[in-house]
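Student: Sequence and predicted structure, then a few things I'm wondering about:
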Amino acid sequence: MKIYNTLTNSLEEFKPISDDLVKIYVCGPTVYNYIHIGNTRPIVVFDTLARFLMHKGYKLKFVQNFTDIDDKIIKKANEMNISIEEVTKKYINAFIEDTNNLNLIKDVIRPKVTENLSEIIEMIQKLIDNGYAYKKENDILFSIDKFKNYGKLSNQKLDELNKGVRIDLTDKENEKDFVLWKGKKENEPYYDSPFSKGRPGWHIECSAMINRYLGENIDIHAGGQDLIFPHHENEIAQSVCSTNEKSFFVKYWMHNAYITLNNEKMSKSTGNFLLLHDVLKEFSGEVVRYFILTSHYRKAQNFSKEELIIAKKTVFNIKKQIAKFNNETENNSSLVEEVIKDFETEFNKALEDDLNTPKALASISKAIKSGNKLLSENEKINLRPLGQRLVYYIENVLGVKLDKEIEMNNNEILNILLEVRQKLRDEKNYNLSDYIRDRLKEIDIDINDKK
């Protein structure tokens, strides 16, 4: 299997640190609002990666955090006139509720920053002791000049970052130095530490949680491309320097491209975003997940309602086509086994090629077409084994549940029936409209025509 490593800017053969265990960390949401469709992409993409690795026989240790203390959360709490804990609880619950519709793997460790303050403080102290961090008033800052490899992930050179930097001994030693610990400010929450009363900086949080739950070195660290600099760059600096540069920290860095809305980057700060919470009111999680998988994760993907409608129809058609293969005949054929073998080879090869989900989806379409061709030539041929393998790969590897989407389409069929019935009533064709009402009642759907 090959994956694109942002650190080396190249496709690399995937070789985990341990033979049978893969350790993955994906940056999670800052819980001050519902997640938008752009936030949803890395959740789906790297859940699919995890599923495929499990399909290949690996055991996983998968961590995705919640940032539950941050400037944006504080601002939200002030706007809503409630506590920070109430804000974070509301949006963590909303995250769980919304993403449950996406059929994510269950064994994900989801730590909160506020549950890991002692680990964060301990890591900051190590950075101070190792000479990489310094105190300015009540803040603790990381000195990027002390870490020779700073900028390697984002392909920026330290001397170029320092160009035009004005040294002011009353402030930072370098304007690019970043905060590890923020001294308390008025009307803001704070925690006790050996440095000062305050709260952690954003970057140190992920480093400390990775160290606690996964160890000094991990296989894959993933997230959106907007996190490459400065967040992931700073994570490398903190994690490596807290161990005297003896660790490599992350073996493979993976980053997904943006989902755009109206061909512009989705962002809460600019107001150009669409919440997953709202999209799910109209489309099922299976459709959203399928839509995200139709583009390669490293390519930008433009969101539109029209594309979701196409995805919805496609998922429904896949289910309908596979249902045709569920015949009772015992007329087995080696031709079916050949279709299954070709499909599995193409599907696995696609995902082994840097998680190429569009190619994997194309292999499904090809297998269905081949199955239909065999069925047209011999209506008694047993295609159930093909249908079963397709369902396994679609549901267990790609994570797209098929049953729920059929339920949603059944609801739409019901709505169409009700619309037709109302038209009949408007035309005073009461015999036929009553017939529809009575037949629906037979399956426990009771229509009340009273105003």
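Tutor: Cool, got the structure. Because the structure is predicted, anything quoted here is derived from the model rather than measured.

Student: contacts, neighbours, all on C-alpha from now
Tutor: Fine.

Student: Surely residue 64 is in contact with residue 30?
Tutor: No. Contact criterion CA atoms under 8 Å: residue 64 and residue 30 do not qualify, at 11.4 Å.

Student: For the nearest residue in space to residue 366 that is not next to it in sequence, the count of nearby residues, please.
Tutor: Leaving aside its sequence neighbours, residue 366 sits nearest to residue 343 (CA to CA, 6 or more residues apart in numbering; 7.7 Å). Using other CA atoms under 10 Å, residue 343 is surrounded by 24 other residues.

Student: got a list of what residue 343 touches?
Tutor: Each residue near residue 343 by CA atoms under 8 Å, 6 or more residues apart in numbering is listed here: 363-364, 366-367.

Student: one more structure, for comparison:
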Amino acid sequence: MTLRLHDTATRETREFVPLTPGRAGIYVCGLTVQSEPHVGHVRSAVNFDVLRRWLAVTGHQVDFIRNVTDIDDKILTKSAEQGVHWYALASAMKRELDAALTAINVLPPTYEPGATGHVPEIVELIEQLIARGHAYAAEDGSGDVYFDVRSWAAYGELTRQRVDDMEPAGDADPRGKRDPRDFALWKGWKKESEPQTASWPSPWGPGRPGWHIECSAMAGKYLGPAFDIHGGGVDLRFPHHENEQAQSRAAGRPFASYWLHNAWITTAGEKMSKSLGNSMLIPSVLERVRGIELRYYIVAAHYRSHVEFSFEALEESAKAFRRLEDFLDRAAPVVGSWFASLPDAFREAMDDDLGTPAAVAVIHDSVREGNRLLADGPSDELSQKFGEVVAMLDVLGLNPADSAWATGRTDDRLTEVVDALVKGLLEERTAAREAKDWARADAIRDRIKAAGVEVEDTPTGPKWSV
């Protein structure tokens, strides 16, 4: 089966045909590093990480670019409120983002460009747009430069809107615009209210890039004028992605062949965001569940489905993942040689627009069959099921044996100590049972259970879990 993806631009699910056979160029809009990342922020990173992994499994060499917006109005405003340099705030929040993505096993991108490191490319692209008659410098002395939406007949095609039906662009002072919907490509330095460090020289005077032009310039630098997939959250479709496509194509760059957008994570039906005050910061969430369990929660939903967040749902999802882990823990000492293989049903699910809900269902089916086989002891069939489960979890970034998850453990030495103590008690219990001292055996089991440890008797001996 061939991978099919739902293209937001055409609103069709169609076969993925890369521009260069065997390669895939992906550009994903990363975060504006203005505050700590919450669950809604990291969903996009996880969803496109799964896409990247699946493309690699299916034989593609992936060039994966995920940018960071490290200068914009919000960063300047928040840094001023906090009394810190804007670049110090952006740098600190970037470290928070890196820690959050590492905690949920999101692979580092091939490259992660920042807007402030690509001002020359941005200025060059703006000059091209002015030369082609699609951009103009404001005549009010502000130093602003705008994209002329009326000059590009296809403006609005990504989101299927007419220019006259659009709201005015609110990204700059409207006094310098020919049309209120024209959007800023370059923002002149406001000497009275902005630090000089937040400006760069340009043909139009000192200033800084507009939000939309950053991504067009960085995508062009690292993926070329035409590339395969552009991704991001559904809230970026307008105005951000609409403007990216318009300015890139107006400059003569074909830009993205496919547009993919992940849906929101909501709380009480509203998009999770800092402004709503309902965000769930990653460190706080990871006090309730492990990183691998949070990733499973995100992966188990289709990337285009809205997810209503609650801790109850998160914890139920974590329990479901633990059942998968439990099978691997109990089967690992039993199976002999095994090799990783992907069931056809899993491949079909992933090839159908990254159908992770169906793919996760296949994993649970394999675990149920594996548990049945495990009860009968070692067999080739059990080894096969074990290998299938490992391979499928690995594709989704959920393999508990992946060394990436080791960084999320609070204290491996403490785990070793607890394991030794519990095993000592279990050995005492086994000896009591062999001596038919049932009262002592039950007393030891009750003592272990009172400490929050569950014991399960298996054909290979007792197993424990918290």
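Tutor: All right, it came through fine. Every value quoted in this text rests on a predicted model; they were computed, and no experiment measured them.

Student: TM between them?
Tutor: In this superposition the chains share a TM-score of 0.83, using TM-score structural alignment, normalised by the length of structure 1; 406 aligned residues with a CA RMSD of 3.0 Å.

Student: ok, back up a step: the helix or strand hosting the residue nearest to residue 366 of structure 1: which residues count as buried?
Tutor: If you go by DSSP states H and E, residue 343 of structure 1 is part of helix 334-352. Buried positions in helix 334-352 of structure 1, judged by neighbour count with 16 or more other CA atoms under 10 Å: 336, 339-340, 343-344, 346-352.

Student: repeat for stretch 100-108 of structure 1
Tutor: The neighbour-count check on stretch 100-108 of structure 1 (16+ other CA under 10 Å) flags 101-104, 108 as buried.

Student: Could you list the buried residues of stretch 209-224 of structure 2?
Tutor: The neighbour-count check on stretch 209-224 of structure 2 (16+ other CA under 10 Å) flags 209-220, 222-223 as buried.

Student: any chance of these in CSV, plus distance to residue 412 of structure 2 and secondary structure?
Tutor: Formatted as CSV, the buried residues of stretch 209-224 of structure 2 follow (distance: CA to CA, whole Å; DSSP: H, G, I helix; E, B strand; the rest coil):
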residue, distance to residue 412 of structure 2, secondary structure
209, 46, strand
210, 46, coil
211, 43, helix
212, 45, helix
213, 46, helix
214, 43, helix
215, 41, helix
216, 44, helix
217, 44, helix
218, 41, helix
219, 41, helix
220, 44, helix
222, 40, helix
223, 41, helix
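
Student: Any chance of those in JSON lines with distance to residue 116 of structure 2 as columns?
Tutor: Below are the buried residues of stretch 209-224 of structure 2 laid out as JSON lines (distance: CA to CA, whole Å):
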{"residue": "209", "distance to residue 116 of structure 2": "8"}
{"residue": "210", "distance to residue 116 of structure 2": "11"}
{"residue": "211", "distance to residue 116 of structure 2": "11"}
{"residue": "212", "distance to residue 116 of structure 2": "13"}
{"residue": "213", "distance to residue 116 of structure 2": "12"}
{"residue": "214", "distance to residue 116 of structure 2": "9"}
{"residue": "215", "distance to residue 116 of structure 2": "12"}
{"residue": "216", "distance to residue 116 of structure 2": "14"}
{"residue": "217", "distance to residue 116 of structure 2": "12"}
{"residue": "218", "distance to residue 116 of structure 2": "11"}
{"residue": "219", "distance to residue 116 of structure 2": "14"}
{"residue": "220", "distance to residue 116 of structure 2": "16"}
{"residue": "222", "distance to residue 116 of structure 2": "15"}
{"residue": "223", "distance to residue 116 of structure 2": "18"}
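
Student: ok, residue 23 of structure 2 - how many residues close by?
Tutor: Using other CA under 10 Å: residue 23 of structure 2 sits among 17 other residues.

Student: Map it onto structure 1.
Tutor: Counting by TM-score structural alignment, residue 23 of structure 2 corresponds to residue 21 in structure 1.

Student: can I assume that match is in contact with residue 60?
Tutor: Yes. In this structure, residue 21 of structure 1 is within contact of residue 60 by CA under 8 Å, at 5.6 Å.

Student: hang on, isn't residue 12 of structure 1 packed against residue 251?
Tutor: No. Counting by CA under 8 Å, residue 12 of structure 1 does not reach residue 251; the two are 10.5 Å apart.

Student: how many other residues sit next to residue 276 of structure 2?
Tutor: If you count neighbours by other CA under 10 Å, residue 276 of structure 2 ends up with 10.

Student: same thing with residue 55 of structure 2?
Tutor: 19.

Student: For the longest helix anywhere in structure 1, could you pull out the residues that count as buried?
Tutor: The residue-count maximum for a helix in structure 1 (DSSP state H) belongs to helix 403-426. Buried positions in helix 403-426 of structure 1, judged by neighbour count with 16+ other CA under 10 Å: 404-406, 408, 417-418, 421-422, 424.

Student: One more: stretch 362-369 of structure 2?
Tutor: So for stretch 362-369 of structure 2, counting by 16+ other CA under 10 Å, buried means 362-364, 366-368.

Student: do stretch 5-25 of structure 1 as well
Tutor: By neighbour count on 16+ other CA under 10 Å, the buried set for stretch 5-25 of structure 1 is 5-7, 14, 16, 21-25.

Student: Nearest to residue 262 of structure 1, out of these: which one, please.
Tutor: Distance to residue 262 of structure 1, by CA to CA, is smallest for residue 6 among the buried residues of stretch 5-25 of structure 1, at 27.1 Å.
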